[in-house]
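Asker: just a sequence and a predicted model for now, questions to come.
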Amino acid sequence: MYNFKNDYSEGAHPRILDKLIATNLVQQLGYGEDEYAQEAKAVLKEKLSNQAATIHFVSGGTQTNLLVISFLLRVHEAVISAKTGHIAANETGAIEATGHKVITTETIDGKLRPEDVAEVLAVYALAPHVVKPRIVYISNSTEIGTIYSKDEIKTLYKFCQSHQLLLYMDGARLGHALTAENNDLTLATISQYTDVFYIGGTKNGALLGEAIIFNKPELATDFDYAIKQKGAMLAKGRILSIQFLELFKDDLYFDLARKANTLAMRIATAVREKGYTFLTQSTTNQLFPILPKKIIERLSADYQFYIWKNIDADYAAIRLITSWATDEEKVTAFIKDLQEV
């Protein structure tokens, strides 16, 4: 049975494993002071076109969101998220457990727009009797496979600035967003039009790891204290930095994400040719085709995937995810089985 449930079923790209082995006995300082961390940060700053950026490496996405959001918020402040946002739907109340409210709002396609945020601000205007919205949290790509355009990010960022809000982007699948066929963003433009974001490695070829980017260094003052206090500072920080150095020194990161997107689009084309539609119009490695339940049942015999949403008595939306390591032959087999059933 082949797994289309997620994009982290495999370990790591062989080049990363080779680099970890090659450097295994080279002595380094701990806690992020290793030479690989300095080199990886220099490479990333070039990609960002932002030499002032402050960069930290941590091990996972939920950990990243918890660290950044709880650090930036004062005790009475809250974060705004789409209802589908990862911090609202999939992180076991991690943000709320730090004492901060996640204010959710419905969206059309998983993306927040200024009017969505404005509605929240209007509701939470009775100071000091309600929490104060301070951070706008977005994901790119979103949890339902859609991506932000440059104009959308720029417009949202300017709205946030005019309302004294911080814009924070979850980049768990940022590589897939940046290599989507309809993308017009770069790391440099994201660095220009967000306050903080992270580059996800876990879901794009790394064993584990995310790179937190504070685009404005003044926001990151003493952030290393927060990392340590919350148990997220690895003694063997080299394990994280070596991976990001390998992923970005020659754009391997983007090559891996592009492969995942390409395979997903092959499946998407086959779904459309069969006359089926999608829950969302995704151009990334997450697909949400709406299929007859009888076909879903037959495909489930050979493939693992999530049944995402029940549409009616006869149809449901499933989620299929491809990765940097997805077997092309399995994609071909899935398409053949879909066509035959």
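Answerer: That came through, no problem.

Asker: going by C-alpha atoms from here, please, whenever you check contacts or count neighbours.
Answerer: Noted.

Asker: what about the strands in the stretch 51-200 of the chain?
Answerer: Using DSSP state E, counting those that start in this stretch, the strands found in the stretch 51-200 of the chain span residues 54-58, 77-82, 102-105, 132-139, 166-170, 196-200.

Asker: could those go into CSV alongside distance to Tyr148 and mean neighbour count?
Answerer: Shown next, in CSV, are the strands of the stretch 51-200 of the chain (distance: least, Cα to Cα, whole Å; neighbours: other Cα atoms under 10 Å):
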stretch, distance to Tyr148, mean neighbour count
strand 54-58, 23, 22
strand 77-82, 14, 26
strand 102-105, 17, 20
strand 132-139, 9, 24
strand 166-170, 11, 24
strand 196-200, 14, 25
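
Asker: adding another structure so you can compare the two:
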Amino acid sequence: MYSFKNDYSEGAHPQILNALVETNLVQEEGYGEDQYSLQAAELIKKKMNDHNAAIHFLTGGTQTNMTAIAAFLRPHEAAVAAATGHINVHETGAIEATGHKVLAVPSGKDGKLTPAGIQSMLDAHPDEHMVKPKLVYISDTTENGAVYTKSELKAISAFCKRKNLYLYLDGARLGSALTSKANDLELSDLPKLVDAFYVGGTKNGALLGEALVICNNALKDDFRYLMKQKGAMLAKGRLTGIQFLELFRDNLFFDLAAHANTMAMKISGAIQAAGYTFLTPPVSNQIFPILPNDLLEELHQQFNFFDWEKVDENHSAARLVTSWSTKEEAVDAFIASLKEKVTR
């Protein structure tokens, strides 16, 4: 049974595995000070045209969000996120466990934040009797598969600067966002618009690993101390460094993300041709078709995927996720099964 449940069911791209094997017995410094991590950091800086950023390699998205947000905020400060945001619903209270409240803003089906939504949370927390909103958390792609346009991100960035707020971008699926046909952002735009962000490797071909990029000089001091304190400093830091070195040595990071998007668009095209709509427009490697419940039950007999949201008594939105390693024959099999069940 083929799975469209997530984009981390497989291990890693063979190029990454080969690099890990080939360098396995080379002795290196620990804790991210090895040659591979240093080279990978320089490559990422070059790709985004910002050589002043500080780059740290961590192992997973929740760990990165928790470590970064806890480091950036003072004890009385809080993070603002869309109600659908990963830190609000899918991280088991990791941010709150560090003593920082997550303030959830209702958002549309696309899961995006807007300046107006952020302002509503500022208005609701006007004085020292409440936590102080200080950091705005967004993700690209969002939890619902949408991507931020350059104008949208510029508007949020300008708002945050006016209000003296940090802007932090969760990039677990940044590769999918940047290679989406709906995207007009470049990697080099991000250091100009956000205070910190991370480049997701776990969901884009790496065994594990995220590259946290800190752009705001005020947030850089002592970050390695806080990484160590949170258990986020890997002794064998070479393991993440080598993987990001391979992802960014050429164009592998973007090629893998583009493949995931292409597979998702092929499925979404077939679903649209069959006459069905989507919870949000399909633009990334996460798509959310609205299908009859009986059809979903039949598809579940052959494929794994999540039932995402009930739409009405007879229809639900599913979540289908393609990855860097999704086989086109599996996509074709899904499409064939869909067509057979629809026309039967």
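Answerer: Sure, I can see it. This structure is a prediction, so every number in the text was calculated from the model and none was measured.

Asker: how about the strands of the stretch 51-200 of the first structure in a markdown table, adding distance to Ala268 of the first structure?
Answerer: As requested, these are exported to a markdown table (distance: least, Cα to Cα, whole Å):
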| stretch | distance to Ala268 of the first structure |
| --- | --- |
| strand 54-58 | 34 |
| strand 77-82 | 25 |
| strand 102-105 | 29 |
| strand 132-139 | 22 |
| strand 166-170 | 25 |
| strand 196-200 | 24 |
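
Asker: distance from the biggest helix by length in the second structure to the first structure after superposition?
Answerer: Scanning the second structure for the longest helix, with DSSP state H as the assignment, gives helix 252-273. Helix 252-273 of the second structure, aligned to the first structure and superposed, deviates on average by 0.3 Å (mean Cα distance after the TM-score superposition for the first structure).

Asker: where's Ile213 of the first structure relative to Ala53 of the first structure, distance?
Answerer: 7 Å (Cα to Cα, to the nearest Å).

Asker: what do the two both touch?
Answerer: Common contacts of Ile213 of the first structure and Ala53 (Cα atoms under 8 Å, 6 or more residues apart in numbering): none found.

Asker: okay, these two: which has more neighbours?
Answerer: Shown here are Ile213 of the first structure and Ala53; by other Cα atoms under 10 Å, Ile213 has more neighbours (27 against 21).

Asker: A strand includes that one, no?
Answerer: Yes: assessed with DSSP: H, G, I helix; E, B strand; the rest coil, Ile213 of the first structure lies in a strand.

Asker: follow-up on the earlier one: give the buried residues for the longest helix of the second structure.
Answerer: Across helix 252-273 of the second structure, burial judged by 16 or more other Cα atoms under 10 Å covers 252-265, 267-268, 270-271.

Asker: tell me what that helix is packed against?
Answerer: Contacting helix 252-273 of the second structure under the criterion 3 or more Cα pairs under 8 Å, 6 or more residues apart in numbering; DSSP states H and E are the following elements: helix 174-178, strand 286-287, helix 328-343.

Asker: any chance of those in JSON lines, plus distance to Leu226 of the second structure and mean neighbour count?
Answerer: Shown next, in JSON lines, are those (distance: least, Cα to Cα, whole Å; neighbours: other Cα under 10 Å):
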{"stretch": "helix 174-178", "distance to Leu226 of the second structure": "24", "mean neighbour count": "28"}
{"stretch": "strand 286-287", "distance to Leu226 of the second structure": "33", "mean neighbour count": "28"}
{"stretch": "helix 328-343", "distance to Leu226 of the second structure": "43", "mean neighbour count": "14"}
